[in-house]
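K.L.:
predicted model and sequence follow; I will ask about them next.
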Amino acid sequence: MTEIVELTPGQSVKVATKELVVRVKVRGYGRGRLTVEAVATGGLFASASKSGPDACDWTASQRAVGWRVVIEPQWWVHASDFCFVRFGFAAHARDPAAPDYLGVEFEPLTLEATQFSVAVAYESEESQMPADLREAYRAWHQAVTETEIVSSTLVLAGRRALGREKDQELTYGEVLFRPFHRLLDEVVKPRPGEVFVDLGSGTGRAVFVAALCWPALAACKGYEVSPPLHSDAARCHGELSGSVMAPVELHCADVLRRDDWAAADIVWIASVCLSDGTLRAIAARLVSLKPGARVVHMTEHFLRDDDAFERVAEDPILVEMSFGVTGVFVARRRGPSE
């Protein structure tokens, strides 16, 4: 027997059942976290659907080659009013105690005949935000919701427009609001009057986080070589026109053909897919930054010129991105006497 229950943010429920479908009531933007505590001898499995309970009927008993869980008990993006999540227990799990179910593969499974007790709770990420940031959080997510749906199409269109369909440097990935805000707030520490620049700004998400959360910045600028991604960033900027934010400038340009970003105080580079040649060329430009400027990047051996830069933190700072958790480094431009 399958039991269906409905949750709203902040609610929790505990049931004893063989299989459970949770109807999670969510808002049309943002992220949420579903927490699950269950006690049984088998391994927990889960599947998710943004349409209806029948759409997540991909149960373990219907699989001949094992089960791959498709939802994680961490923050996950939703863009609909409801999401259905199916939970159950399966025998012969490879790692029944695995805390992170995303990507955990189970052995060929059969559902346990016995019931299990499970406690499920849902909380929205917005509810965990500081009160003074919630309006910015809502505005940001409402602006980027459409991009969530068409991002892969935009990337492909951009590669075709540039004649670089197989160029890995045009791999698309974006920041998430709360993790990126925390990185800037706790490590980079933007100050009033400073200029934030994103080299390879995609659909503008990092630019908009900085502009919304630090409206006293002098400017937040994005440089993106892909015309479709730049156009979508401009659309998002229009969606945010009624928000309190720092001045935003979006440029459809190759960062190596522009030098007006060298006056930045904070430079963000999602550098994980850039070639060594491109990184060297950018590094040569970054040397001209003013003393005290901070460069935030993802490549360990980037900016290793100790005469020009010093690491704010030697170890990588783990930050969740749209493609997963990655290590981020922060370097500060030294002054003449340092």
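P.N.:
Nice, thanks for sending it over.
K.L.:
from now on I want contacts and neighbour counts done on CA atoms only, so please keep to that.
P.N.:
Fine.
K.L.:
all helices of the stretch 151-300 of the chain, in order?
P.N.:
Using DSSP state H, counting those that start in this stretch, the helices found in the stretch 151-300 of the chain span residues 177-183, 205-213, 227-239, 276-286.
K.L.:
buried sites along the last one?
P.N.:
Using 16 or more other CA atoms under 10 Å as the burial criterion, the residues of helix 276-286 that qualify are 279, 282, 286.
K.L.:
ok, of those residues, which one's closest to V24?
P.N.:
Among the buried residues of helix 276-286, L279 lies closest to V24 (CA to CA), at 43.9 Å.
K.L.:
so how far is H297 from that closest one?
P.N.:
Separation of L279 from H297 (CA to CA, to the nearest Å): 11 Å.
K.L.:
check G222 too.
P.N.:
15 Å.
K.L.:
these two: which is more packed in?
P.N.:
Per other CA atoms under 10 Å, whichever of G222 and H297 has more neighbours is G222, with 29 against 20.
K.L.:
wait, doesn't that one sit right on R205?
P.N.:
No. Applying CA atoms under 8 Å as the test, G222 and R205 come out as separate, 9.5 Å apart.
K.L.:
hmm, back to that, for the buried residues of helix 276-286, give me CSV that also has distance to E19.
P.N.:
Shown next, in CSV, are these (distance: CA to CA, whole Å):
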residue, distance to E19
L279, 51
I282, 54
L286, 56
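K.L.:
now, among those, which is nearest to E6?
P.N.:
L279 (49.5 Å).
K.L.:
can you count the residues close to Y137?
P.N.:
Around Y137 sit 20 other residues, with neighbours defined as other CA under 10 Å.
K.L.:
just the one 10 residues further on next, same as before
P.N.:
Neighbouring residues of T147 were enumerated by other CA under 10 Å; the total is 18.
K.L.:
need the three-state assignment for it.
P.N.:
Counting by DSSP: H, G, I helix; E, B strand; the rest coil, the backbone at T147 sits in helix.
K.L.:
any idea how far it is from T153?
P.N.:
Counting by CA to CA, the separation of T147 from T153 is 10 Å.
K.L.:
can you check K14 too?
P.N.:
Relative to T153, K14 is positioned 41 Å away (CA to CA).
K.L.:
now S49
P.N.:
22 Å.
K.L.:
which of those two has more residues huddled nearby?
P.N.:
Per other CA under 10 Å, whichever of S49 and T153 has more neighbours is S49, with 18 against 12.
K.L.:
wait, that one sits on F87?
P.N.:
No. At 11.9 Å, S49 does not count as touching F87 under the criterion of CA under 8 Å.
K.L.:
okay, pairing it with this:
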Amino acid sequence: MGNDGEFGFLANLFVSGMFFLTLKEKLDFRRRALAIADESGTDRAVSWLSSLSSQSVGSDIGRKIRSKWSGGECLKNAERAGNIIGSFGIRSVFYGDEGFPAMMSRTQAEVKDPPFSLFYRGKLDVLGHACVSVVGTRRATAGGRRAAFDFARDACDDGLTVVSGLAFGIDIESHKGALSSVTPHTAAILPGGIDTIVPSSHARYAARILESGGLVASEYLPGTPAEKFRFVERNRIIASLSPATVVIQATAGSGAMITASMALDYNRYVFFHSENFAPQALSLDGAVRNALLRDAKSGARSASSVASKMENSPSAFVESGAVVISSYKEYKNHLYVSNI
């Protein structure tokens, strides 16, 4: 294996592929792998990693692992990821490293599973600026798209980094607004390996983000496909990177509302743009609610699942005291007052 430095990197990649573990568990397996390398050599440590299985790992951590997983396959994925990293100039930072984003390190006291790894292209230090996370529906209205663009532009003009997910609708309008700023700092967090931009039609915006001194990042090993559950996992990173999340426009039970709930769980502020309550947005929300009710009636979804989704809505948050804003200026004023 060359040297212990190379093995340490391989161990980090391997542990990144143990997607079913909590951060604490990943750190423990990394520690064990490095200890074996120190005591018995890297070949022995590689052999140990390769021998692991869902059953043996589950036995070690005291809970059943439902995912089909093998150390041998994980090792192959880690080696492949290493090759992709070298070919694409991808960089990485791992939990505990000096450059690991401070806001995500904070979350260990607030959430059990901040990411172990971050693979990125661009400038990681944009996350060291004051950040604001901007989220919303893919099916945004014209008013919602304009609100996202304007908010992000004004936030960047004021020196902030806008964090979003590069998705259709509100996400991409937020990135576009940021890119139009005189200080175009924006970070796109992906739901799969950083070597594949999702959606592919937004690759040109990812390129512009990098050209403008921004960041494109993911917690997943390069080569990892963007699957449905990873979009939700990705949202926790968007929520954790900023002291506040702004929901520009979202429907009940949507991914943006999941991100808002995560932000609250992480002890962050959550704001709702007034575009959530514009006539077209309310009509869209009504259509989503009707579809959920039809699903409950047909048995496609359980009644409890539908109820939970319908309760996780902008109106419910506002009824519970969340602040409604109409501009970045209003956001800044409310955030300043909240921190006095």
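P.N.:
Yes, it's here. Just so you know, these numbers come straight off a predicted model, no measurement behind them.
K.L.:
superposed, what's their TM-score?
P.N.:
Here the TM-score for the pair of chains, by TM-score structural alignment, normalised by the length of the first structure, is 0.24; 133 aligned residues with a CA RMSD of 6.5 Å.
K.L.:
so which of the buried residues of helix 276-286 of the first structure comes closest to V21 of the first structure?
P.N.:
L279 (48.0 Å).
K.L.:
and that closest one, how far from P227 of the first structure?
P.N.:
Separation of L279 of the first structure from P227 of the first structure (CA to CA): 22 Å.
K.L.:
H237 of the first structure too?
P.N.:
Computed with CA to CA, the distance linking H237 of the first structure and P227 of the first structure is 15 Å.
K.L.:
quick one, which of those two is more surrounded?
P.N.:
More neighbours surround H237 than the other of H237 of the first structure and P227, with 23 against 20 (other CA under 10 Å).
K.L.:
who are the contact partners of the more buried one?
P.N.:
Going by CA atoms under 8 Å, 6 or more residues apart in numbering, H237 of the first structure touches 143, 208.
K.L.:
quick one: it from G277 of the first structure, how far?
P.N.:
As judged by CA to CA, H237 of the first structure and G277 of the first structure stand 32 Å apart.
K.L.:
likewise A219 of the first structure?
P.N.:
29 Å.
K.L.:
now do L183 of the first structure
P.N.:
L183 of the first structure sits 27 Å away from G277 of the first structure, going by CA to CA.
K.L.:
same question for F82 of the first structure.
P.N.:
Taken as CA to CA, the span from F82 of the first structure to G277 of the first structure is 46 Å.
K.L.:
tell me where the longest helix sits in the second structure.
P.N.:
Using DSSP state H, we find that the single longest helix of the second structure is helix 279-298.
K.L.:
residues of whatever helix or strand comes next after it that come out buried?
P.N.:
Going down the chain from helix 279-298 of the second structure, the next helix or strand is helix 303-311, by DSSP states H and E. The neighbour-count check on helix 303-311 of the second structure (16+ other CA under 10 Å) flags 306, 309-310 as buried.
K.L.:
quick one: which of the residues you listed is nearest to S133 of the second structure?
P.N.:
Comparing the buried residues of helix 303-311 of the second structure against S133 of the second structure with CA to CA places K309 closest, at 21.7 Å.
K.L.:
ok, the closest residue to T2 of the first structure other than its chain neighbours - how many residues close by?
P.N.:
Nearest residue to T2 of the first structure, sequence neighbours excluded (CA to CA, 6 or more residues apart in numbering): E19, at 4.9 Å. By other CA under 10 Å, the residues close to E19 of the first structure number 22.
K.L.:
hang on, E19 of the first structure packs against G88?
P.N.:
Yes. Applying CA under 8 Å as the test, E19 of the first structure and G88 come out as touching, 4.5 Å apart.
K.L.:
quick one: the strands in the second structure?
P.N.:
Under the criterion DSSP state E, the second structure contains strands at 91-94, 117-122, 131-136, 161-164, 186-189, 215-218, 244-249, 269-273, 323-325.
K.L.:
of all those, which one is nearest G71 of the second structure?
P.N.:
With CA to CA as the measure, strand 117-122 is the member of these nearest G71 of the second structure (18.3 Å).
K.L.:
and the closest one, what does it pack against?
P.N.:
strand 91-94, strand 215-218 (3 or more CA pairs under 8 Å, 6 or more residues apart in numbering; DSSP states H and E).
K.L.:
ok, back up a step: any chance of the strands of the second structure in TSV, plus mean neighbour count?
P.N.:
TSV is the format used below for these (neighbours: other CA atoms under 10 Å):
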stretch	mean neighbour count
strand 91-94	18
strand 117-122	22
strand 131-136	29
strand 161-164	30
strand 186-189	28
strand 215-218	24
strand 244-249	28
strand 269-273	24
strand 323-325	21
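K.L.:
quick one: closest of those strands to D4 of the second structure.
P.N.:
Once those are compared by CA to CA, strand 91-94 is nearest, at 16.6 Å.
K.L.:
and the closest one, what other elements does it pack with?
P.N.:
When contacts are defined as 3+ CA pairs under 8 Å, 6+ apart, strand 91-94 of the second structure packs onto strand 117-122.
K.L.:
which residues does the nearest residue to A33 of the second structure once chain neighbours are set aside contact?
P.N.:
Take A33 of the second structure and drop its neighbours on the chain: the residue closest to it by CA to CA, 6+ apart is A45, 5.8 Å away. By CA under 8 Å, 6+ apart, A45 of the second structure lies in contact with 33-34, 36-37.
K.L.:
scan these and report the most crowded one.
P.N.:
For these, neighbours tallied by other CA under 10 Å; top is A33, 23 neighbours.
K.L.:
and it, how far from D4 of the second structure?
P.N.:
11 Å.
K.L.:
mind listing the shared neighbours of these two?
P.N.:
By CA under 8 Å, 6+ apart, no residue touches both A33 of the second structure and D4.
K.L.:
chain neighbours aside, what residue packs nearest to Y269 of the second structure?
P.N.:
Here the residue nearest Y269 of the second structure, using CA to CA, 6+ apart, is A244, at 4.4 Å.
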